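Visitor: Here is a sequence with its predicted model. Questions after.
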Amino acid sequence: MKPGFPGGLLLLVPALALGQSSSKDPVQHTLAQQEAFNPPLQAPDPVSPAPGGQATAGARETTTAIQVSAPSYTAGERNFSRRISFSELPLGTTVSDQFRDRGILFGGSGAITTTDAAVASSPVLAGTPLFEGDITGRFVKPGTDEAAPVYQFIWDIGHFDAAESVQMDFYGPQGQLLLSSTNAGTGSYRFAVRGGNFGIASWRMHLVSNDPGGFGIDNLYFSIPGNNDLGREMGLTECNLGNPVNPAAGNKVQIETDYQGQRPFPLTANRAYNSLSGQWTFFPRVSHQVGTIEAQVTRPDGKVLTFTGGQGAADWRTTSTDITEQLFSELDGAGNITGWRLETLDDQVETYDSSGRLIRVSERSGLSHSYRYQLDAIELEHSLGGMIRYSLDTAGRITGFTDPLGQHYTYTYNSDDMLSSVSYPDNGGDRRYHYENTTHADLLTGISDANGNRFASWSYDTARRAIRSEHHSGADRTSFDYSQLDGPGTSNTTVTNPLGKETTYYYTRINGVQRVFQVQGHASANCVAGNQQYGFDQRAFIRSKTDWKGNVTEYLRDASGRELIRREAVGTPQEREIRTSWHPAFNLPTLVAEPGRETHYEYDLKGNLTRKRVVETSAP
């Protein structure tokens, strides 16, 4: 048997990639964008059935009991607190609970607001003795003293006159030390730390060696304490059950395609509904409020990805290491944002204007789609020719579109501004959407076909979560029990399939998102959790999985989550290893090496496959 990958499969070490740069000038110093780093990821202990068949959590807990009450989420809604700059308070103020409404309480050795010679125009928070005392903080639900962790924390700190002079410690909800780090150089820095699957509950910053100038902190941002990153639970997730529902959040998602062209990189007219937002998404977009560190990118399936940066930032950070998209802002000479660029792992580039509207999508082959906006229309044109023209009413709603063949499709809305029907050309009839929930008028409860037959229905609980999914006459009925989701013990959802078989999905929260780590009961092939158990690497990508027959597969991945090594049937005589090498410019494999065979791929300058060569090798 070959040894396992370094670092183990369930217990993962923090990634401290601390590349830094700054100027030693005490006045005109540079605020470096510190590489984000992560606390350890640790899968919970396996759960086992208790007497009576009810599963109980292992001795080690990794989730915090945060009750969810009627969650809803809209792109542009804040995931992060407003900036704390300490200019809100007079100089010399002892800081403790003044920012309770934003979700943080300060402590330490008499932390006060003062000025720093390195940044004379901006107050900072410093400990006592001045610039030498400890500074501590703990996160609470805004406006309360109730402890609540965050999944990301960003702050400025300095000005350091000596390297490794200040230690920064971060603690989880049970007071466990998640990680410690020191400044690797001199100057002032912006740090970011992600909460992993514990969440950051409190922190301490303190001198550990002599630093002539001491240190202070400024410009604090953090995810709203106690909140999950609900935007990432929208759209298609790693586990969708029923028709389809995300059991980790109770989110009902419905993806509809009204038109798809036949050319390479075809024009499409897609829509995506999400019960978390209660909205239909027609186009990707970027949402950003000037002066904040938060930018949200809505994807075609309705998922919302949050990035953090700030005024003058061109390269924005992801809120979780397993987000593979990269966001950049285009800046003018004054540092104002004039546009956006999103690069995806599949080598697509999306360009947005300063208001966040999508204006161009291009793929590696050079083919592209262009978007033009008018008062009463949106035009989507293919670089090879052909156009979809959307019509808008005076309220800006999409009332229909004309496809490249000149055929017209019509959208109508009900009195609550929810899409109620789509009319198709060539006597294709209407598809009707029902919203019958008496409490939440934006919840999709059913769909009827062109003959008026209702073929799909959904029911919801008071927290907007889908509790039942079924087709006509109860066919394919799937029910969801969320009573233990985000509750005490290990967070889980129990799903009952059309045959009455129950499956329980156990979650660990990683950077604000629920991830399945173990499954008990009847497996589903429609979910990444068709396997029984999972381990994650330090970037929150799947590192190992165990299927229902006990077969173990291990993965080693690169920073983008792409597979480098896969070991199958680990620990058995049938164990085998597959290695993959990737193109330096494209997300395309150049070599897949497996026992007895190597497959080589060659591409042209646009990523088109020009040659595939299979070489027989001797099996190890």
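Guide: It's in.
Visitor: hey, let's count contacts and neighbours off CA atoms from now on
Guide: Noted.
Visitor: ok, now which ones touch the closest residue to H288 other than its chain neighbours?
Guide: Closest residue to H288 apart from its sequence neighbours, by C-alpha to C-alpha, 6 or more residues apart in numbering: A295 at 4.7 Å. Residues near A295 by C-alpha atoms under 8 Å, 6 or more residues apart in numbering: V286, S287, H288, Q289, T306, F307, T308, G309.
Visitor: So A295 versus R285, what's the distance?
Guide: 10 Å (C-alpha to C-alpha, to the nearest Å).
Visitor: distance between the ends of stretch 350-358?
Guide: OK, stretch 350-358 end separation, C-alpha to C-alpha: 7 Å.
Visitor: Need the residues that contact that stretch.
Guide: Contacts of stretch 350-358 (C-alpha under 8 Å, 6+ apart): 283-288, 337-343, 359-362, 371.
Visitor: Show the subsequent helix or strand relative to the one helix or strand Q296 maps to.
Guide: Counting by DSSP states H and E, the element that carries Q296 is strand 294-298. For strand 294-298, the following helix or strand on the C-terminal side (DSSP H and E) is strand 304-308.
Visitor: count of neighbours near D417?
Guide: By the criterion of other C-alpha atoms under 10 Å, D417 has 12 neighbours.
Visitor: how far away is the residue nearest to H288 from Q152?
Guide: Distance of A295 to Q152, given as C-alpha to C-alpha: 14 Å.
Visitor: Same question for I337.
Guide: On the measure of C-alpha to C-alpha, I337 and Q152 end up 24 Å apart.
Visitor: this is the other structure I want to compare:
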Amino acid sequence: MTPRLVSSSLPLRRPLALIVAAALILGPCGSGEAKEEEKEPPPKTLDTVQALAPLMAQGIGWGWYFRPNLDIQISPLVIGALTAPEQETDDRQDPCGGDQPGTQSQGNPVVLYTGNKVEVETDFTTVGEMPLQLQRVYNHHWTAGGLFGNHWLSSFDYSLAFSDGEHVAWAQRPDGRRVKFLLDTASGRWYEDRAQPVAYISRHGDGSFTLFNDERGQETYSVEGYITQRRNEQGVYWNFAYAGRYLQSVTHSSGRSVQMIWNGDQLVQVADPAGTLYHYGYTANAFGNGRARLASAQLPGVPVTTVQYHYEDARFAGALTGKSFNGVRYSTFAYDALRRAVSTEHSGGIERFLFAYDVGATELVAGPPAPPRPVAYR
């Protein structure tokens, strides 16, 4: 029997629902508390998955949006800093560090408490501490522009943005989070917006910034909010080099590097540390004049693999509706009028998941500012 979620008849704008399976008990990674019913696998054939209270708002784009307000609240398991409630775009992959759907996402996959469709594509990864890697993540509810255009984030998409006269800072993370920091006028620092903040941001005399993150690492940013270095607790780092606003390379402290090759404002090739090239194609003007949409990725090997990305929903230019490998359809996704995923499946109807949503009320919240664009014209 196919899982389904409780559906709503309320005509609400961009509501959310925190969807939880009653048989799941969440706990910290590795603690032994995160488990299903004793020695039972996670439920795969539930008739109904109950919609309980959401904790965070959904920001689609940049402006005023609604968040739901239900009676019961259950905190989802989140490792590290929380995304700001004004822009709930977590990809919600395995919180223990994997790139597969965890207890908070199902299907191919869909984030259960927002209906956000995400798609993880790992092009390459290296070995060692803080290894260089290129992972691209399609995130339907993240509408800003990353290195690969709108809706696509990558391992290198870190940035800072400010609002409310610089009283609020927003740190963009590659997994879709927008972490909110509030200015403490006494210290001149921005502290993460949580009860007991660990992470904070300092501004230097030259106008640049350092973010001291919750993993005891440091990130430095230019005056415009572009990341220039990411360093972990042990002193291993990545250096980011730009030509204007175009990222040219990311260099590991070991000397290995990833190189970016641009054609106008489109990132068309990436060279891994061994010099192997990965190619990317775009559909011109899909989001308006000069704003292209990622259409394909060509991955090296024998034979070469071409991944084609489909956007077949005329209502939403950025809605990923599936992908093909070397011309053979592999997956299909569908959305409702509020941009939430309602179905995912593989070719032939394999592993089909159906989703619907039940939201009792909404609350108006303001969306954060757009993060800095990685190129000049997107």
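Guide: Structure's in. What do you need? Keep in mind the model is a prediction, meaning the values are calculated, not measured.
Visitor: one step back: which of the contacts of stretch 350-358 of structure 1 count as buried?
Guide: Neighbour-count burial (16 or more other C-alpha atoms under 10 Å) is assigned, among the contacts of stretch 350-358 of structure 1, to 283-288, 337, 339-343, 359-362, 371.
Visitor: quick one, strands of the stretch 101-250 of structure 1?
Guide: 104-108, 112-116, 119-126, 135-139, 152-160, 166-171, 177-182, 187-194, 202-207, 216-222, 245-246 (DSSP state E, counting those that start in this stretch).
Visitor: possible to save the ones you listed as TSV with distance to L405 of structure 1?
Guide: Shown next, in TSV, are those (distance: least, C-alpha to C-alpha, whole Å):
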stretch	distance to L405 of structure 1
strand 104-108	57
strand 112-116	66
strand 119-126	60
strand 135-139	57
strand 152-160	48
strand 166-171	59
strand 177-182	59
strand 187-194	49
strand 202-207	60
strand 216-222	50
strand 245-246	35
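Visitor: To A313 of structure 1, which of those lies closest?
Guide: Closest of these to A313 of structure 1 is strand 187-194, at 11.8 Å (criterion: C-alpha to C-alpha).
Visitor: tell me the angle that closest one makes with strand 119-126.
Guide: Between strand 187-194 of structure 1 and strand 119-126, the angle comes out at 50 degrees (axes from the mean of the first three to the mean of the last three C-alpha atoms, to 10 degrees).
Visitor: Show me what A297 of structure 2 aligns to in structure 1.
Guide: Aligned counterpart of A297 of structure 2 in structure 1: V422 (TM-score structural alignment).
Visitor: In contact with the spatially closest residue to its match that is not a sequence neighbour, which residues?
Guide: For V422 of structure 1, ignoring the flanking residues on the chain, the nearest one in space by C-alpha to C-alpha, 6+ apart is Y411 at 4.8 Å. Applying C-alpha under 8 Å, 6+ apart to Y411 of structure 1 gives the contacts I398, T399, G400, L419, S420, S421, V422, S423.
Visitor: What lines up with Y411 of structure 1 in structure 2?
Guide: Aligning on TM-score structural alignment places Y411 of structure 1 opposite Y280 in structure 2.
Visitor: That match and T126 of structure 2, how far apart?
Guide: 20 Å.
Visitor: again, but for Y278 of structure 2
Guide: Y278 of structure 2 is 15 Å from T126 of structure 2, by C-alpha to C-alpha.
Visitor: between these two, who's got more neighbours?
Guide: The neighbour count for Y278 of structure 2 versus T126, taken as other C-alpha under 10 Å, is higher for Y278 (17 against 14).
Visitor: any idea how far the more buried one lies from Y138 of structure 2?
Guide: In terms of C-alpha to C-alpha, Y278 of structure 2 sits 17 Å off from Y138 of structure 2.
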